[in-house]
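J.: this is a predicted model, with the sequence first.
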Amino acid sequence: MRLITVSVLMLSLSLSQCVVFEALGSVSSSVDSASDLLESVSDSLKSISSSLESSSGDDEKASGIYHREVRSLTVLAVKEKMDSPTFLREVGRIARSHGIVDWAGTPVTVQAIGEGLKEAGVSSGDYAAIRQSLVSGGKSRTVAALDSGYSGM
């Protein structure tokens, strides 16, 4: 009887070890699969990052052209005393031609306008009045971009 009990106990331990080893093998496979998945995701992100880096040069070039066009329009608007609706319509036209939908919310637009104001010879007193009207309207982000353009020239 003792031999049967020992045999059953050994068989039970043996089966338990098989189940444990099988479970460990399954966990190991899952870890390998998760590791492979993470590696795949990492490779994808590297690919996307490379794509963004390679296209960023084109984006920067396009952004630079847009920036110069808005700055030049601003200089022209000041010198020709262009009315505000015409100026805004022209900025919108330039933005659309560059695929920019929300030009008013794009800091590069406002910065270019600031540069154009400076280049056109707008005095610091007149600039301060423009700036103050924006500050009063709660447009601190716009003011920061405008200041960056005006003082950066």
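T.: The structure has been received and is ready for your questions.

J.: hey, let's count contacts and neighbours off CA atoms from now on
T.: Noted.

J.: quick one: the strands in this protein?
T.: With DSSP state E as the criterion, the chain has no strands.

J.: what residue lies at the spatial centre of it?
T.: By CA atoms, centre = their mean, the chain has its centre lying nearest to Leu52, at 10.6 Å.

J.: from Lys46, how far off is that residue?
T.: 10 Å (CA to CA, to the nearest Å).

J.: likewise Ser72?
T.: 38 Å.

J.: A further structure is provided below for comparison with the first:
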Amino acid sequence: MHVVLADNVPACKWLLSSLSRRPGLVSEYLLKTNDNAVMSGFSELLNNAFRVLQPFEEKDLLKTELITRTIKLKFGIQKKEVQQVVSVTCSAQMIGCLALLLRNASNYWFNFRHFFNTFRDFAKMGPYQRTLLVKKQ
């Protein structure tokens, strides 16, 4: 998988964007599984995508936009438009997803290493990344 993502900006954007919309799946691979190789590989995959996108996204990590979404209410019968602030970059979207998982991470303390190493490795990338992590708390 690393070969597919190596210097492939569109693939990295797709991966992070897709995963950031599925926090349950991210939690399965990074916190809930008991397979150390899966957690390690998934963490490496995320960090590799962050590294590939760094030169293209890092200066925009804090940028957001206001979007309008239609959500279904009461068994899908009623619909309502809501406005939502979303991150512009795929890396920031993924970090936002990971930050949401912090709330339940304590339930999986035995798997903390790879989860928090993902944050650590992202922070080591530079000041833009560290600023994003501080703002996402």
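T.: Looks like it arrived, so ask away. Quick caveat: nothing in here was measured; it's all calculated off a predicted structure.

J.: TM-score of the superposition?
T.: Laid over one another, the chains give 0.34 as their TM-score (TM-score structural alignment, normalised by the length of the second structure), with 74 aligned residues with a CA RMSD of 4.2 Å.

J.: of Ser72 and Lys46 of the first structure, who's got more company?
T.: More crowded of Ser72 of the first structure and Lys46, by other CA atoms under 10 Å: Ser72, with 18 against 12.

J.: ok, the more buried one - contacts?
T.: Gly116 (CA atoms under 8 Å, 6 or more residues apart in numbering).

J.: now with 10 Å, please.
T.: Going by CA atoms under 10 Å, 6 or more residues apart in numbering, Ser72 of the first structure touches 66, 112-113, 115-117, 119-120.

J.: likewise for Ser30 of the first structure?
T.: 24, 36.

J.: which parts of the first structure are helices?
T.: In the first structure, the helices defined using DSSP state H lie at 2-79, 84-97, 107-119, 124-136, 140-152.

J.: hey, which of those is tucked in deepest?
T.: Of all those, helix 107-119 carries the top mean neighbour count, a mean of 25, counting by mean count of other CA atoms under 10 Å.

J.: what secondary structure does Leu66 of the second structure sit in?
T.: Counting by DSSP: H, G, I helix; E, B strand; the rest coil, the backbone at Leu66 of the second structure sits in strand.

J.: now it, nearest residue through space, not along the chain?
T.: Of all residues not flanking Leu66 of the second structure in the chain, Val85 sits nearest, at 4.6 Å (CA to CA, 6 or more residues apart in numbering).

J.: neighbours around that neighbour, how many?
T.: 11.

J.: in which helix or strand would I find it?
T.: Applying DSSP states H and E as the criterion places Val85 of the second structure in strand 78-87.

J.: same question for Phe122 of the second structure.
T.: Counting by DSSP H and E, Phe122 of the second structure is part of helix 112-123.

J.: check which residues of that helix are buried.
T.: By neighbour count on 16 or more other CA atoms under 10 Å, the buried set for helix 112-123 of the second structure is 114-116, 118-119, 121-123.

J.: count of residues packed around Glu81 of the second structure?
T.: There are 10 residues near Glu81 of the second structure, going by other CA under 10 Å.

J.: quick one: list the elements packing against the strand or helix carrying Trp14 of the second structure.
T.: Per DSSP H and E: Trp14 of the second structure is located in helix 9-20. Applying 3 or more CA pairs under 10 Å, 6 or more residues apart in numbering; DSSP states H and E, we find helix 9-20 of the second structure packed against helix 2-5, helix 23-27, helix 36-57, helix 90-105.

J.: residues in contact with Gly64 of the first structure?
T.: For Gly64 of the first structure, the contact set (CA under 10 Å, 6+ apart) comprises 58, 70, 108, 112.

J.: ignoring the adjacent residues along the chain, who's closest to the last one?
T.: With sequence-adjacent residues excluded and distances taken as CA to CA, 6+ apart, Ala112 of the first structure is closest to Arg71, at 4.7 Å.

J.: pretty sure that neighbour contacts Ile113?
T.: Yes - the pair Arg71 of the first structure and Ile113 qualifies as a contact (CA atoms under 10 Å) at a distance of 5.4 Å.
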